[in-house]
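Participant: Model the following, please.
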Amino acid sequence: MKKLSGLFTLCLLLSAHFSFAQSKDEVIQNIVKEVEQNSKLEELAHQLLDSIGPRLVGTPQMNNAHNWAVKKFESWGIPAEKQKWGEWRGWERGVTHIDMVEPRLQTLEGRQLAWSPSTGKKPVTAEVITLSETVSDSMAFQRWLPQVKGKFVLISMQEPTGRPDYNWEEYATEASFEKMKRERSEQSEAWRDKFSTMGYTSRTLPAALEKAGAVGVITSNWSEGFGVNKVFGAYTKEVPTLDLALEDYGMLYRLAENGSKPKIKVTAQSKELGMVPTFNTIATIKGTELPEEYVVLSAHFDSWDGATGATDNGTGTIVMMEAARILKEYYPNPKRTIIIGLWGSEEQGLNGSRAFVEDHPEIVENIQAVFNQDNGTGRVVRITGNGFLHAYDYLEDWLSKVPDTVADHVQTTFPGRPGRGGSDYASFLAAGAPAFNLTALDWAYWNYTWHTNRDTYDKIVFDDVRNNVILTAVLTYMASEDDEKASREQIKLPINTRTGEQETWPEPRSPNRRGGVE
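Facilitator: Okay, the predicted model is just below:
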């Protein structure tokens, strides 16, 4: 009788184990099925990128994005809120229109930079000049400065070619390619020496030109790709700063250099809005068994505004939102609490996530894992243990449940070294939380979409983004369900060969809570 009783107990245990395993597989199967058959990614991307547009910190569009995300989460039954963490210089972009009017008429491709002052109600028409070609020292440059009065001034180097190196490598002779690179290197060095001789940098020169009476500053920050520029912020306070496409910038430069005295007519409208509040969007799926432990889905919500911020970081944003939607549908009562953090002002120094870490130590102390995605539209291909000694034990276990069609793309490195910046996972990592960046395939990200005027909807590869939703949702589910708390034990970092000193774990940094002002 005792043998039968023991056998019966064993059968019950095996049955319970099988039922749990079957239940776990069923959740994962439902996640995959939902992604493959009922994806909302295109809908989310359209609403975020086409309707709301770029999300520069301090702009009405950034606030519109937060409001949209809160409503979207709540429509899925996920409580969400805008959490204020600081304030920023408020600014709203208006119309930019740039025409060359002499020596002939041509509409130019360009835009005012973020936070650029306006031209006012009327367009500004003026001659375009280059910086002095012969500057012997800083005093000579000061003597030259009055010549900028009433002029637009070109302050970027004229690029010798608008063709990327890969195009030269494919078609040029080896000798021609090497000659171009050598001459470009010499030109770049001479340009740097010129700035050093003038006594300015690209950040400080615009203010000096403005003070000397220039009516505007023109840059061209080429991204080493066909027709692509990096687009950042202005350093003038009274006159507009414009960025022109390499082709148009080069034309103006050559005309000015050869004495043709080109003129442009510029409309650059914008509004100063004073200091405005800045937010993170925080959504929460409450845990049932361990509600005071957390799995965090992380992506920065803001972008530069040269384009619509599709791959930096619209794609990371919609991955986290879609993963949350699916988890709420098929895993509505997680063991641990799932937090979705869409951070503000990552582009100016991880400010939103740093503020969250600083303001919520009780959450950071009890984080099971942070999964962050940022760098573009590609499928995730790399995850590193970020210096956590036992990361292999839990991350590989979680990854083992990710479908092979997704997991086979992912290379892992354990224990790895702690990341020190670059995206919001670093804010959590510095505070000791197990935080992991889901690093994506490049898809020419650095040259063509990262911070550029071409970071738009058409660059999204939705099959790869769907891949990332499956990976994120399954990792989140497994991390939430794990019976063990993820270890935070850190590796012993090596001696820095350059300094000879012991390397240390990155330390938390406070955010800039009042940005855009000096």
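
Participant: going forward, measure contacts between C-alpha atoms and count neighbours the same way
Facilitator: OK.

Participant: Contact partners for residue 209?
Facilitator: 145, 148, 153, 217 (C-alpha atoms under 8 Å, 6 or more residues apart in numbering).

Participant: Shouldn't it be within a helix?
Facilitator: Yes - under DSSP: H, G, I helix; E, B strand; the rest coil, residue 209 sits within a helix.

Participant: One more, please, to line up against the first structure:
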Amino acid sequence: MKKYYISTLALILCFGLQAKAQEEVQDEVIESIIKEAEENSQLRYLGHELLDGIGPRLVGSPQMQKAHDWAVAQFEEWGIEGKNEQWGEWRGWERGITHIDMVEPWVRSLAGTQLAWSPPSPEGGATGEVIVIPQLEEGQSFEDWLPNVEGKYVMISTPQVTGRPDYNWEEWSTEESFSQMKEERGEVQAEWELRMSQTGHGRRELPVVLEEAGALGVITSYWSRGFGANKIFSAYTKKVPTIDLSLEDYGLLFRLAESGKKPKIHLNAQSRETGVQPTFNTFGEIRGTEKPEEYVMLSAHFDSWDGATGATDNGTGVITMMEVMRILKKVYPNPKRTILVGLWGSEEQGLNGSRAFVEDHPETLDKIQVLFNQDNGTGRIARLSGQGFVDSYEYLGRWLAEVPRPITQDIETNFPGNPGGGGSDYASFVAAGVPAFSLSSLSWSYFNYTWHTNLDTYDKIVFEEVKNNAIMTAILVYMACEEPELVSRKRRVPINQRSGQPAYWPVPRSPNRKGMIDN
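Facilitator: Down below sits the predicted model:
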């Protein structure tokens, strides 16, 4: 009996020493992650090479292909296996110069740009009068008025009452003047909607109707409710250019046209079609040692709109995940599970790259431990939802506890939460039952100033916050790799907030693999 007692005690001591040794190794790896991120950060270098050197990454553009190839080369320089995997084709288009000058009633260069996939101006540009969609008189039809557009540029966006965002009014105006402005803005919006309804065409169809009637081009202005910020999306015209003007310059032309002063502009907007182009996802992989067929995934979308360089949507997500791979390759080169990063193509047109991966690699989905996605700006990670996975609190909570408290202290969590049905690439995986989580950032005026705007550039990045995001993500990946078993995938069916009845888990959706090719 005494011998048995001694043997049991020895066994307990052995396990205790082993556990202590494992904790010491874990602490050492985490300390090395933090030290590497703090002392040898490559975030500014990566941001400069991607955003300044390559530029915007519109799907199907030469810059998108350059970005794919650059990332593969960068991974390989770090000793990480990299590859591009084709998943579809897209209409190829390359942006050229956009130069817009008001030439009557006086001369001024205007701020604006072509919309993506817009046809070009004639070589050297074209001069024409600017007109506005009118409010039709009783008995007059839009078809009666339509011949007036021939040889002219047509404005089709709502004029703005003020170029000051609401927060500026709230800071400086009286309550009465702010209310009066909002009332006037509502009236102008209603009056413009009446004008548009009188055309009998929706916003997608109207530009095509105008070009068929002989318009020289279409002028829009999609103000983003921030000083100098406009959303830049895609054109619907097939033969003549569509440009987006700044709020200030759109308002100038609109007021001149409405008052009968017949403004004219010279527009030289150049671009070229490049035919059908292959489109890719880019991957980097650090092969696991003990469980190489199980994966911990990093996720960010590589493409952007091209009104600017896509710095916070989603350059910051890309450089964060690339930096995490670099750090882990250096301080944790032999992970228990395989670490795989996916930089997705064509997220902006409907999560197409990540949906293609889910559809093309069903054999991988059951072997993904967790996926972490980052896609909404430059701020520190501030929100984390369990996405409807019942046991997510247990393992995410343990892993987060290993991240330095100053990085996690302000994070709002929601467990188990509800599954995301869209918004970013994590949703493609959640729909397939993969524990996939959005590392959602603090705003930093994201939706006003950088999300899909002409101002989404390198200078808007707050690198200290991005660095902390890289530290947190690297530690989470390390902990997920070291977890003894695959985490639970038990799901909670969400509740419809209106009816109070059970809703449904999102279902996987197929990607668009031939983007804009039939248009």
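
Participant: before we move on, the earlier item: out of the contacts of residue 209 of structure 1, who has the most neighbours?
Facilitator: residue 217 (26 neighbours; other C-alpha atoms under 10 Å).

Participant: residues in contact with the host helix or strand of that residue?
Facilitator: Here residue 217 of structure 1, judged by DSSP states H and E, is contained in strand 216-219. If you take C-alpha under 8 Å, 6+ apart as the criterion, strand 216-219 of structure 1 is touched by 151-156, 206, 209-210, 239-244, 249.

Participant: Also stretch 97-111 of structure 1?
Facilitator: So stretch 97-111 of structure 1 is contacted by 96, 242-245, 248, 260-268, 306 (C-alpha under 8 Å, 6+ apart).

Participant: Kindly recompute the last result at 6 Å.
Facilitator: 96, 242, 243, 244, 245, 262, 263, 264, 265, 266, 267 (C-alpha atoms under 6 Å, 6 or more residues apart in numbering).

Participant: So which of the contacts of residue 209 of structure 1 is the closest to residue 362 of structure 1?
Facilitator: Set against residue 362 of structure 1, the nearest of the contacts of residue 209 of structure 1 by C-alpha to C-alpha is residue 217 (47.6 Å).

Participant: Any figure for the gap between that closest one and residue 240 of structure 1?
Facilitator: 7 Å (C-alpha to C-alpha, to the nearest Å).

Participant: Could you do residue 148 of structure 1 as well?
Facilitator: 14 Å.

Participant: Please give the element, helix or strand, for the equivalent of residue 68 of structure 2 over in structure 1.
Facilitator: Applying TM-score structural alignment, one finds that residue 68 of structure 2 aligns to residue 66 in structure 1. According to DSSP H and E, residue 66 of structure 1 maps onto helix 60-75.

Participant: Could you list the buried residues of that helix?
Facilitator: Burial within helix 60-75 of structure 1, assessed by neighbour count using 16 or more other C-alpha atoms under 10 Å, is assigned to 60, 61, 62, 63, 65, 66, 68, 69, 70, 71, 72, 73.

Participant: still on that earlier bit, so can I have JSON lines of the contacts of stretch 97-111 of structure 1 showing distance to residue 173 of structure 1, secondary structure and neighbour count?
Facilitator: Compiled in JSON lines, the contacts of stretch 97-111 of structure 1 are given as follows (distance: C-alpha to C-alpha, whole Å; DSSP: H, G, I helix; E, B strand; the rest coil; neighbours: other C-alpha atoms under 10 Å):
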{"residue": "96", "distance to residue 173 of structure 1": "41", "secondary structure": "strand", "neighbour count": "18"}
{"residue": "242", "distance to residue 173 of structure 1": "36", "secondary structure": "strand", "neighbour count": "25"}
{"residue": "243", "distance to residue 173 of structure 1": "33", "secondary structure": "strand", "neighbour count": "26"}
{"residue": "244", "distance to residue 173 of structure 1": "30", "secondary structure": "strand", "neighbour count": "23"}
{"residue": "245", "distance to residue 173 of structure 1": "27", "secondary structure": "coil", "neighbour count": "21"}
{"residue": "262", "distance to residue 173 of structure 1": "35", "secondary structure": "coil", "neighbour count": "21"}
{"residue": "263", "distance to residue 173 of structure 1": "38", "secondary structure": "strand", "neighbour count": "23"}
{"residue": "264", "distance to residue 173 of structure 1": "38", "secondary structure": "strand", "neighbour count": "24"}
{"residue": "265", "distance to residue 173 of structure 1": "41", "secondary structure": "strand", "neighbour count": "17"}
{"residue": "266", "distance to residue 173 of structure 1": "41", "secondary structure": "strand", "neighbour count": "23"}
{"residue": "267", "distance to residue 173 of structure 1": "44", "secondary structure": "strand", "neighbour count": "22"}
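
Participant: Kind regards, and thank you for your time.
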